[in-house]
Structure formats: C-alpha cells, structure tokens
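Could you look at this predicted model? Sequence included:
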Amino acid sequence: MRRSDFSYDLPPELIAQTPAGQRSGSRLLDVGLDGDAPLADLRMTDLPDLLDPRDLLIFNDTRVIPARLFGRKPTGGRVQMLVERVLGEHEMLAQIGASKTPKPGGTILIDLPDGRIAELVMIGRDDDLFHLRLSSGGTVMQLLDTAGRLPLPPYITHSPGSEDAERYQTLFAAKPGAVAAPTAGLHFDDALLQRLRERGLRIETLTLHVGAGTFQPMRVDDLSEHRMHAERYEIPPALADAIAQTRANGGRVVAVGTTVARALESAATAPGIVAVGEGETRLFITPGYRFRIVDRLVTNFHLPESTLLMLVSAFAGYERIFDAYRHAVAQRYRFFSYGDAMLLTRAEPAHPTE
C-alpha cells in the first residue's frame, strides 16, 4: 500500500480546537468488527457497558513537558525549538526553526524571566534533530519549566492557555517526557474511571514518551521506505502479569491509545506475553501486521496519510476504518487531539493459533 491510500477529505471546521466541556463528554463511535454491522454513535460514558468485567484497560502515564522554546542567536536572529528528547541533565535533542540553523559550536540564547540568559551550544545532528548542550542556566528540565511552553499540535491554532495546561494532560500523567499527549486518555475522568472499576475491569499503566515525530508527515509514498521516529517506552512487571492473567481468564487487552498499542506490540515476545523493562521502538504498523497483545483499542480520529491512521487500519481493517471515517465526517464528529473517540476491535486473531 502507499501513503496516498490513506487520504480522506476532512472539512477544516471538524478539527477540534478546544476540548469537550468535560473529559468524558466526547462522542464515541463503536466501530465493532462485522463490516455489515451498523456503526454505533455513542458517548464515552457508554464505554463501561461495551467492555467485559474480565478485560484489562491500559493507559499511558507519560506527562507532556513544556517543550517549546523561543530563543535568539547572538546576532539577534529568532530561533524556535521543540525539544524532542531530554538527554540527561544538560543535553537534549530538538527540532530547530531558524532562518539559518546553527552550526556545530554555535550558540542559542534564551532570555529567562529573572533576567538571566541560558545558553545552548550546538553539538551536532541526529537525523533531523539537533543535539544541544545547556552550558548555563541550570538543567534542561529547569529551563523548560522556566521558559518552555506547552507544545500544542500544529493544527490547533490558538496559543496554549490555562485550560490547555490542564486538559492536554491525562489524569494518569505522571512521568515527564512527552512532547505530545496520548490523546485517547484525555477522555477519561474520575467518574468514568470509577464506573470502569466498579464494573470489575482492571486498570494498569505503561510509559511511552510521545515524540514530535508523531506529527511529522511522511516524506515517501511507498510505505516500505518510511522510517519511524524512535520513542522510549517502559513496561512495568505488574502490567506484564496483568496481561497474562487477563488472557488466562478469557478477558481482552484494551489499549487506550495508539501509543499504548505500539509499546505493547514492541515489547511482545509471544502472543499475550510482553517483556518487562525499558526499550526504544521504531515499530511501524501497517495493514498486514498481526497483533500479538492488543484485542481492543480506544483511539481518536487521526490525520490523513498519517502513520497512526495506518496503525488503526491494520488493527480494525482498512475498509472498515474508512467506512468509519466517512461516517464520522458525515455525522460531524470532532477530529484529532481534542476530538472524539472510537472503539475498535481487532480484525484478525493475535496469532494464527488463536
């Protein structure tokens, strides 16, 4: 398949610019499995009734950091940076926007609110990212906390405000490191989580620090030529045990978001078994991929021609997904990070023996 196979027409006014009035107030499209079955227009509050008490619900506990920085060259030219990854206390990888990007040894200055100036020194390149060292101004995380801004997605047109500071984080956000939110988790509030627990579902977390590459357009049309951006993840022992127990009890593994799905599939060593510990993934999931861990998926609506749209097409079936997207456009669902959600069921067994 080619990138152009994943294009669709989306009226711009359906791109959500603000979150729903309350987290669980979004709409939920139950896509189901049977291609002949009608799509169900529901609400997020209907989700507990769609899941089995034996199911396991998995969230991403990454926290979005204030990763957007604005600086200047010593000559006065403006520089914008988006920190992709923090490398220890004083180094980072970042995207840089400037009239002329700094050369190795060049510096970027950031004016701090207290009048001090933080200095970043360019070390070199790592693919499309710039390796920078903070030579003054404290640690990288202190710099971000002091001078950074929340990195809202490029299709959200307003500047980040106090509402975004709260609503562009999930209730599970605990481990700083992401530059984009795991947006499927934004739909869950305390009341909905309590209803899920009362129904008997087990809830666990993993960590995948979402990188800015999630918004980068593919530059090739042939999917086999695309190289995914790297993202860090961690699978805790409790989660690995919960997955094994869920499968043994006849329950299903429900991933809340494509970030959770990618982490689980990257850590899979066999159907229903994941390796505990930290890792880095460049896994690119396209139609034809056989899922080994995830049975159901809660996810938002994704950008045309994006790797995330390819992932959900692999999960629920290409034709079924595009039927669902056409339906969502016709029914005026809200799209992308602050938009509505879908509930998907895996189109094929996780393994030929299942």
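Sure, I can see it.

all contacts plus neighbour counts: C-alpha atoms, from now on.
OK.

Now do whichever strand or helix holds Ile108: distance to the chain's middle.
Using DSSP states H and E, Ile108 maps to strand 107-111. Mean C-alpha position of strand 107-111 versus that of the full chain (CA atoms, centre = their mean, to the nearest Å) differs by 30 Å.

take a look at this one as well, against the first:
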Amino acid sequence: MRTDEFDYNLPQELIAQKPRDQRDKSRMMVLNRKEKSIEHKIFYEFPEIIPDNTMIVLNNTKVFPARLYLTKRETGAKIEVFLLKQLDKEAKRWKCMIKPSKRVKKGTVLEFENGKKVIVEEKFDEGIHYVFFDFDNPFEEIFKYGKTPLPPYIKREPQKDFDPIRYQTVFAEKTGAVAAPTAGFHFTESVLKRLEERGIPVRKVTLYVGLGTFKPVTVDIVEKHKMDSEHFEISKEVARDINEWKKKGGKILAVGTTVVRTLEGCFAKYGEVRGVSDETDIFIYPPYEFKVIDYLLTNFHLPKSTLIMLVSAFAGKDFVFNAYNEAVRERYRFYSYGDCMLIL
C-alpha cells in the first residue's frame, strides 16, 4: 500500500492554533460505519449519543514540559533538548532529540540557567541522543525551565499560564508523556459526571505518548514504516473489567488512538487484555482486524500519518477520506487543538 494514498489537501487556516474557549464546545463529527452516515454535533452531546452498552477507556498520561533550552558550556551556544523517554527510575538518563545536533558530541556538557549540568552520553542518527542529568531530582529543573511541547504545526510559543493547562486532559494523572492524548481534551468534569449519571463505566489505561505516535512516515510503502515503541500500563483491575465487559457483549469506546494502540498492542502480544507494564510498537493500518475496540473518539490527523492510517483501518479508508473532505468543506478545526470525530 502506498503512503500517498493517505494524503489529503488541508487549508493551513484550518489548523487550530489554540483550543476553543470551552473544552466541550468542540464540534464533533459522528460517523456511523454501518449506515455510512455523517452527522454534525457538539462534543457536549457526547454522553447522550453513545450506545447504552458502552465502556469508555481513557489514557490518563500527563504531559510534562519536555522542551528544554540549554547552553553549551564550551561556547555559550543555545541548544534545544526535547526529552522523549525516561530511561531510569531517577529520571537522570533520557532519550532525547537535540537541535542543532551537529553542535554536540559524546561528552558535550549542557547547562541550565542555574548551572546544573546535562551531559551527552551517546549520539545516534536523526538527532537522537542519550543524555545524563548530573544532579538529583531532575524533574524539579525540568518543570522549572521546560516549555510545553506543542507540536510543530502550532506556530507560536507556548503561553506559560495557558498551554500547560489546555495541552493536558482534565483526567491526566501519570507524568511521562511528551505529547498529549488529544482526543481527551474535549472532556470536562461536567461531561464525565453526566456519563456517570447515565451509568456508563469509564476506565483508564496509560500510554506515555512519545515520538512513536507522531513520527512521520518517510517511506513510500506503508508496510516498510517502523514505529518507535512506547511504554504502556494497564492495571489488573482494568484488564479484568474490560475482559468481563467484552465477554458479556459490551462495547469498548477508545478515547484516542493511544488507547487503541495500548489495548490492541496488548492483545496482539498476549492474546487478551492483561494487567501489565510493557512496550508496544504496534502499527495499525488497513486491513487490520480489531480485537478489542468497538468505537473510537479521535481528533483529525495529519495527511500520510500513522494516525490517519489507524483511523482508516477502523472505519474504512474511503469513508474516512469522504468525512475528512466534508470536514474541510464545513470548516472544522484540525489537529491537536482542533475538533473531533466519533466513529460508531
């Protein structure tokens, strides 16, 4: 399958640079796969739209300010360090992306404003490095000096009193993601309460969103793309609840592609949803037979991305691209801070 089959034309002005003022006032396109129908709703209506026998699964990962601007001790040059993955319990050793990569080598010392040191330990291809924070409690400095890791298509600097709140879900708990599970942005405490009142069970898993989710597809043939692995956690209780719900005919609604990858990745490895802490590099593209997920809430994704491939596998490529073309005509807002799509 060719990568350019997943391309579409998106006017730049439809890429949302900020979220809507109220989370649950996002527009929501509702796709019914059986009827091949498309409806236009507001996310606030979500609790009333989903079918009765639905369990909702959220990703409760929490974004941290992963973009650091440090100084090269030797020359005073400014170096961007984008933290990707924590490699030890103390958070001293990290996989990261460094720009400009050519300015650093193994052993280069980088410094925070207060003089605390970060040492480059290893250098790999594509700007990837391993670094070592040469002091205790690195998260203190990361939270003090780091910036919210907004995606590159948001063409503005992060606002200190705004983006750390809005580039985060209201149910975020487990720190470690370098990108947000953006389908969860639309939820408010009020929406969650209405789901509870309706008797809709809500469960949480964790996938620490990393480079793997957003890594661009640079190969011409889809099957040749390799996903980076991402860490996920499912508690024994949540695994039990999901399995029991499925056994009695209940449906699972994944809030976001990261939940899809967590549950389908777990099933692919173990043949069931299991209480584990593990890694997944599952790459979902058409044709793929979903084992766990029945419904999906997701935002609108980049052309030729692994995310639009996953959605195409779930709802059918032609139907998805018809919906995307309609979203463009109807002036929906796209990407992380944009509107959403509910696929039933």
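In hand now; what should we look at? On a predicted model such as this, the values are computed, not experimentally measured, just so you know.

ok, and for the strand holding Ile108 of structure 1, which residues are buried?
Taking 16 or more other CA atoms under 10 Å as the basis for neighbour counts, the residues of strand 107-111 of structure 1 that come out buried are Thr107, Ile108, Leu109, Ile110.

is it true that the first one touches Ile123?
It stands for Thr107 of structure 1. No: here Thr107 of structure 1 does not reach Ile123: they are 9.6 Å apart, not a contact under CA atoms under 8 Å.

and the following helix or strand past the strand holding Ile108 of structure 1, what other elements does it pack with?
With elements assigned by DSSP H and E, the helix or strand that comes after strand 107-111 of structure 1 is strand 117-126. With contacts taken as 3 or more CA pairs under 8 Å, 6 or more residues apart in numbering; DSSP states H and E, strand 117-126 of structure 1 sits against strand 107-111, strand 129-136.

So which elements touch the strand holding Ile108 of structure 1?
Taking 3+ CA pairs under 8 Å, 6+ apart as contact, the helices and strands that strand 107-111 of structure 1 lies on are strand 68-72, strand 117-126.

what's the angle from it to strand 68-72?
Strand 107-111 of structure 1 and strand 68-72 are oriented at 110 degrees to each other (axes from the mean of the first three to the mean of the last three CA atoms, to 10 degrees).

all strands in the stretch 1-150 of structure 2, in order from the N-terminus.
Taking DSSP state E, counting those that start in this stretch as the criterion, the stretch 1-150 of structure 2 contains strands spanning 27-32, 37-42, 54-59, 61-63, 67-72, 78-86, 93-99, 109-111, 117-123, 128-133.

tell me the most buried of these?
Comparing those by mean neighbour count (mean count of other CA atoms under 10 Å), strand 61-63 comes out on top with a mean of 25.

distance from it to structure 1 after superposition?
With mean CA distance after the TM-score superposition for structure 1, strand 61-63 of structure 2 departs from structure 1 by a mean of 0.3 Å once superposed.

Tell me the gap between that strand and the middle of its chain.
Here strand 61-63 of structure 2 shows a centroid-to-chain-centroid distance of 9 Å under the convention CA atoms, centre = their mean.

Also stretch 23-39 of structure 2?
In this view, stretch 23-39 of structure 2 has its centroid 20 Å away from the chain centroid, taken as CA atoms, centre = their mean.

Please enumerate the helices of structure 2.
Taking DSSP state H, the helices of structure 2 run over residues 46-49, 138-145, 163-166, 189-197, 211-214, 236-247, 257-270, 306-315, 317-329.

picking up where we left off before, reformat the helices and strands packed on strand 107-111 of structure 1 as a markdown table; add distance to Val179 of structure 1.
Conversion of those to a markdown table gives the following (distance: least, CA to CA, whole Å):
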| stretch | distance to Val179 of structure 1 |
| --- | --- |
| strand 68-72 | 9 |
| strand 117-126 | 18 |
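
just so I know, which of those lies nearest Leu311 of structure 1?
Nearest to Leu311 of structure 1 among these is strand 117-126; the distance by CA to CA comes to 25.8 Å.

The closest one against structure 2, how far on average?
In the superposition with structure 2, the average deviation recorded for strand 117-126 of structure 1 is 1.7 Å (mean CA distance after the TM-score superposition for structure 1).

So what touches that strand?
Strand 117-126 of structure 1 is contacted by residues 93, 102-112, 130-137, 143 when judged by CA atoms under 8 Å, 6 or more residues apart in numbering.

how far off strand 68-72 does it point, in degrees?
110 degrees.

how about Phe130 of structure 1, what's its match in structure 2?
By TM-score structural alignment, Phe130 of structure 1 lines up with His129 in structure 2.

which residues sit in contact with its match?
His129 of structure 2 makes contact with Lys95, Cys96, Met97, Ile98, Val120, Glu121, Glu122, Lys123, according to CA under 8 Å, 6+ apart.

try Ile285 of structure 1
When contacts are counted by CA under 8 Å, 6+ apart, Ile285 of structure 1 is found next to Thr307, Met310, Leu311, Ala314.

one more time with 6 Å
Neighbour list for Ile285 of structure 1: Leu311 [criterion: CA atoms under 6 Å, 6 or more residues apart in numbering].

Centre-most residue in structure 2?
For structure 2, the residue lying nearest the average C-alpha position, counting by CA atoms, centre = their mean, turns out to be Pro181 (3.7 Å).

and the gap between that residue and Val170 of structure 2?
Applying CA to CA, to the nearest Å, one obtains 11 Å for the distance of Pro181 of structure 2 from Val170 of structure 2.

Between the helices and strands packed on strand 117-126 of structure 1, which one is closest to Leu28 of structure 1.
Ranking these by distance to Leu28 of structure 1, with CA to CA as the measure, places strand 129-136 first at 36.5 Å.

mind checking the end-to-end distance for stretch 95-107 of structure 2?
In terms of CA to CA, the two terminal residues of stretch 95-107 of structure 2 are separated by 15 Å.

again, but for stretch 12-25 of structure 1
Counting by CA to CA, the length from the leading to the trailing residue of stretch 12-25 of structure 1 is 22 Å.

What are the buried residues along it?
Counting neighbours by 16+ other CA under 10 Å, one finds that the buried residues in stretch 12-25 of structure 1 are Ile15, Ala16, Gln17, Thr18, Pro19, Ala20, Arg23, Ser24, Gly25.

quick one on the thing from earlier: output the strands of the stretch 1-150 of structure 2 as JSON lines; include the columns distance to Glu197 of structure 2.
Output for those, formatted as JSON lines (distance: least, CA to CA, whole Å):
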{"stretch": "strand 27-32", "distance to Glu197 of structure 2": "22"}
{"stretch": "strand 37-42", "distance to Glu197 of structure 2": "19"}
{"stretch": "strand 54-59", "distance to Glu197 of structure 2": "14"}
{"stretch": "strand 61-63", "distance to Glu197 of structure 2": "25"}
{"stretch": "strand 67-72", "distance to Glu197 of structure 2": "40"}
{"stretch": "strand 78-86", "distance to Glu197 of structure 2": "38"}
{"stretch": "strand 93-99", "distance to Glu197 of structure 2": "43"}
{"stretch": "strand 109-111", "distance to Glu197 of structure 2": "51"}
{"stretch": "strand 117-123", "distance to Glu197 of structure 2": "49"}
{"stretch": "strand 128-133", "distance to Glu197 of structure 2": "47"}
